[in-house]
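# Okay, predicted coordinates and the sequence, questions at the end:
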Amino acid sequence: MKCRLCDSERLVSVLDLGATPPCELFLTTEDLDLPESTYPLHLRLCADCMLLQIPALVTPEDTFTEYAYFSSYSDTWVEHARQFVDQSISRLGLDRSSSIIEVASNDGYLLKHAVAAEIPCLGIEPSINVSTAAREAGIPTLTAFLDEALACGIREEYGPADLVVANNVYAHVPDLRGFTRALRTLVDDDGWISIEVHHALNLVTLGQFDTIYHEHFQYYTVLSAQRALAVGDLTVVDVELLDTHGGSIRLWARPSGAAGAPSPRVAAVLDQERQAGLHDIDGYRHLEPRARTARQELLRFLLDCRRQGLSVVGYGAPGKGNTLLNYCGIRPDLLEYTVDRNPYKHGRYTPGTRLPILEPEQLEKDRPDVVLGLPWNLEPELTEQLQFISKWGGRLVFPLPSLHTAIG
């Protein structure tokens, strides 16, 4: 394996999560009697450019041609997108003469706010089912994977964009260099690119190992993101620290010729990373023991619940939850089922661990003693949604960053 950014062969093991199935390949009833493919999930660090990465064993086409994740089912995420669009209009002075392109636009959860503001926009979304939902909602959307050829075609047909948005997609591309050059092609010479991605600072220091899965090929600090974007002649000019996904960074980048001096926030976050040891190999060695401790604590808790005769079910079926379930070896004897708001997942089963995924209304019917919140990054939203379980003395427990009770 070579580093996908700099081609170095000096890759250091950070965390080996074993072999798991792709986290978004939910099983149908018919699939349960068929073989299920698993792939190594082994996080490594490039000792030369400091990019965290896993081998590209599953292609984007395998994961995203039909996709189980619809962003609009998270109220928190839709509101986050609305605020971003409003702030971008104000910050960049966008109006009806401007243009926005979003890469990996999902079901239009973000661009619908641009449409409402009458700003011309275009979504690029590879998943057939999700992009269809976006178009049905009135969001102009191309069904395609972004590459350099497509970017050239879009620029020729639609012109360069004043703002290119790439939220939670920069980790999903195995051809990192080609994708970065495609972003540069989409944006005007004096335009802006906004990228949101989970911050490796939180991944390592808080032990958020469940954010590692096969569709996430790389994991960024600001330092490694700067080096990656430089491949496309793009310069990071500002960075914001966000609460989303357990702690993300919003990188504002511009073509280098228009970049100017970066904001003081860039140097401040780089300094945070440096103090945490993430600009050196040794800072990453803490992740593996943190992951092992989290697994042991969760299994101890679930086994204690079983010994006490308590019923335990899950809430949510996110990709991160499937990494957690598979790494911990949690099966229906410890977690009877999970529920999810997304109808696409109802009647299916979690990959690897094969937990039934039911409608949220099942909680009211069964009144479980404990609900395990798998999308722990949405704790405030889920805690509000699930207040009703306190009526029967139910507990809401989240497994990470450390095992804790939110209700009960």
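Sure thing, it's come through.
# Going by C-alpha atoms from here, please, whenever you check contacts or count neighbours.
OK.
# Could you measure from the spatially most central residue of the chain over to Phe301?
Geometric centre of the chain, nearest residue: Asn168, 5.3 Å, by C-alpha atoms, centre = their mean. From Asn168 across to Phe301, the span is 32 Å (C-alpha to C-alpha, to the nearest Å).
# swap in Val397?
10 Å.
# what about these two, which has more around it?
Val397 (22 against 15; other C-alpha atoms under 10 Å).
# give me the number of residues near the closest residue to that one other than its chain neighbours?
Nearest non-adjacent residue to Val397, counting by C-alpha to C-alpha, 6 or more residues apart in numbering: Thr405, 4.4 Å away. Thr405 has 15 neighbours, counted by other C-alpha under 10 Å.
# Pull the contacting residues for Thr405.
Arg395, Leu396, Val397, Phe398 (C-alpha atoms under 8 Å, 6 or more residues apart in numbering).
# so which of these is the most crowded?
That'd be Leu396 among the contacts of Thr405, by other C-alpha under 10 Å, with 26 neighbours.
# so that one sits right up against Phe388, yeah?
No. Leu396 lies out of contact with Phe388 (C-alpha atoms under 8 Å); the separation is 10.5 Å.
# quick one, helices of the stretch 1-150 of the chain?
With DSSP state H, counting those that start in this stretch as the criterion, the stretch 1-150 of the chain has helices at 60-64, 75-92, 111-116, 128-136, 148-158.
# got it, and the stretch 151-300 of the chain?
Using DSSP H, counting those that start in this stretch, the helices of the stretch 151-300 of the chain run over residues 176-186, 200-205, 222-230, 256-259, 264-275, 287-307.
# Report the distance from the second one to the chain centre.
Put simply, helix 200-205 sits 14 Å off its chain's centre (C-alpha atoms, centre = their mean, to the nearest Å).
# and it, what does it pack onto?
helix 287-307 (3 or more C-alpha pairs under 8 Å, 6 or more residues apart in numbering; DSSP states H and E).
# Structure two is appended below for comparative analysis:
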Amino acid sequence: MQSSKHGLRCAFCNAKLHTKVMDFGEVALAGGFLSPNGFQKETFYPLRLFYCEQCYGLQVVDKVDAAELFQDYFYFSSSINTLKNHFKNYATEVVSRFLKKPLNDAKVLEFGCNDGVLLRPLADLKIGTVIGVDPAANVVKTINDPRIKIVNSFFNLATAKEVISQFGKVDMVIANNVYAHISDMQDVTWAIHEVLNEEGVFIFEVHYLGKMMDELQYDMIYHEHLYYHSLLSLKKHFERYRMLIFDVEPVSTHAGSMRYYVCKEGSENANNLTQAVQTLANEEIERGYNRKETFLNFSTQVNNTKLELMALIDRLKDSGKSIVGYGASGRANTLIQYCGLGQQHLDYVVDDAPIKQGFYTPNSHLLIRPSTALESRNPPDYVLIFAWSFLEEIMLRSSTYLRNGGKFIIPLPKVKIISAIGEQGVDQI
């Protein structure tokens, strides 16, 4: 977003923004876990979601300095088995499809590489040059793999030029769950164009707008997630950089993502557009992703879901039940803050990542404990599953808790109760 005396401007096309979809008010950073001595110094920021009627871009307009968001990061992808397995298969698929030359001559760059969850399987496939770019020093230092070249920095045009100087242009650029996080989309997209060779491919996965809309996933909206991409908006975006999307593939991660395959105009892949691209574009037009009314209706539905969840929690608390949360994530903190959840509703939050345990959630200041707390002598009656997109994995880890009579509250896409016996509607409580 560019702001001026003429109002808010679209981050993609610079058009003036008129349509406000949601306003979350002043909120703490969703990834800003803290210790008690940080409570008094906690900072709050506006969080507003706008829709661009010119290029169909759905975007957060209140941007926080990227260094504050990402240079000391709490998210480690390798702690989630579902993601480890996903990225191992991902590496095999894209290498076999696009890297035709001897692999020891190939060059692959991933920006937003996190703790190397994809870089390691790429290196295992004997890629000659594997480059990871990420600004979070505390995360990339855990990679510690001599096969992987680490650039501890934000990926932008300046970084791309450094990479070209040191390694030459690359055959493949990958970005997973990061192409929605970048403040200056215009600079980064030029950087991708520059660092790729003429036949190179840019592959990225990002949470899909369609899933967010269909399942009311407002918990995806926070300052790290600046953009909520549709194919329609991305097609318009890449055209400005002489690039095009030649294939798309839905993937199940993060409760519904899309993998996009992008190449330069005039390359071999540009002549091989798949039917999947046109099919998805037609679906999005039918669903109204090129109309502001669609997004204003989404906002109304989200508010109704919030009211339903809070009515359930209030009933449970009034009957003396204890409730905790599962999953200390950015998504959890959006839901907590939007719904107004606090210590009067939840006793604590559990999370499986050791680095978060002992810290507190932003704003609500709920203690984060290991998930073994659910098997203590005094387990909670209910667990509100913030990490509901990993429900299967959580149910396996919490099988003892469920067998002993514990119950899960699922907040999205429909509020419901799950026990060892089965599902219940909230009206049964």
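That came through fine. Not measured: the values here are computed from a predicted model.
# which residue in structure 2 lines up with Ile193 of structure 1?
By TM-score structural alignment, Ile193 of structure 1 lines up with Phe202 in structure 2.
# I'd like to know how many residues surround its match.
22.
# Quick check, it in contact with Val262.
Yes. At 5.0 Å, Phe202 of structure 2 counts as touching Val262 under the criterion of C-alpha under 8 Å.
# which SS class is the residue nearest to Val397 of structure 1?
Of the three states, Thr405 of structure 1 takes strand under DSSP: H, G, I helix; E, B strand; the rest coil.
# Show me what the top strand by length along structure 1 is in contact with.
Longest strand in structure 1, counting residues (DSSP state E): strand 187-198. If you take C-alpha under 8 Å, 6+ apart as the criterion, strand 187-198 of structure 1 is touched by 160-171, 183, 219-220, 244-255, 257-258.
# rerun that using 6 Å as the cut-off
Applying C-alpha atoms under 6 Å, 6 or more residues apart in numbering, the contact partners of strand 187-198 of structure 1 are 160-168, 248-254, 258.
# again, but for stretch 171-184 of structure 1
Asp147, Glu148, Ala151, Glu215, His216, Phe217, Gln218, Gly232.
# Apply 8 Å and report the result again.
Contacts for stretch 171-184 of structure 1 (C-alpha under 8 Å, 6+ apart): 4-5, 56, 59-60, 146-149, 151-152, 164, 170, 193, 197, 215-220, 228-229, 231-234, 255.
# re earlier: of the contacts of strand 187-198 of structure 1, which qualify as buried by neighbour count?
Using 16 or more other C-alpha atoms under 10 Å as the burial test, those include 160-168, 248-254 as buried.
# So which residues of the stretch 1-150 of structure 1 form strands?
Counting by DSSP state E, counting those that start in this stretch, residue ranges of the strands within the stretch 1-150 of structure 1 are 11-20, 39-46, 52-53, 100-103, 121-124, 141-142.
# any chance of those strands in CSV, plus distance to Asn322 of structure 1?
Below are those laid out as CSV (distance: least, C-alpha to C-alpha, whole Å):
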stretch, distance to Asn322 of structure 1
strand 11-20, 9
strand 39-46, 12
strand 52-53, 19
strand 100-103, 25
strand 121-124, 27
strand 141-142, 29
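# what's the closest of the ones you listed to His346 of structure 1?
strand 11-20 (21.7 Å; C-alpha to C-alpha).
# The closest one maps to which residues in structure 2?
If you align by TM-score structural alignment, strand 11-20 of structure 1 falls on residues 18-27 of structure 2.
# hang on, isn't Pro36 of structure 2 packed against Tyr360?
Yes. Pro36 of structure 2 lies in contact with Tyr360 (C-alpha under 8 Å); the separation is 7.5 Å.
# More neighbours: those two, which one.
Higher neighbour count among Pro36 of structure 2 and Tyr360: Tyr360, with 23 against 11, using other C-alpha under 10 Å.
# and that one, what pairs with it in structure 1?
Tyr360 of structure 2 maps onto Tyr349 in structure 1 when the alignment is built from TM-score structural alignment.
# Quick check: the gap between its match and Val339 of structure 1.
11 Å.
# now Arg135 of structure 1
Here Arg135 of structure 1 is placed at a distance of 28 Å from Val339 of structure 1 (C-alpha to C-alpha).
# Comparing these two, which residue is more hemmed in?
Shown here are Arg135 of structure 1 and Val339; by other C-alpha under 10 Å, Val339 has more neighbours (24 against 16).
# Tell me who's in contact with the alignment partner in structure 2 of that one.
By TM-score structural alignment, Val339 of structure 1 lines up with Val350 in structure 2. Counting by C-alpha under 8 Å, 6+ apart, Val350 of structure 2 makes contact with Val324, Gly325, Tyr326, Gly327, Ala328, Gln357, Ile368, Arg369, Pro370, Ser371, Ala373.
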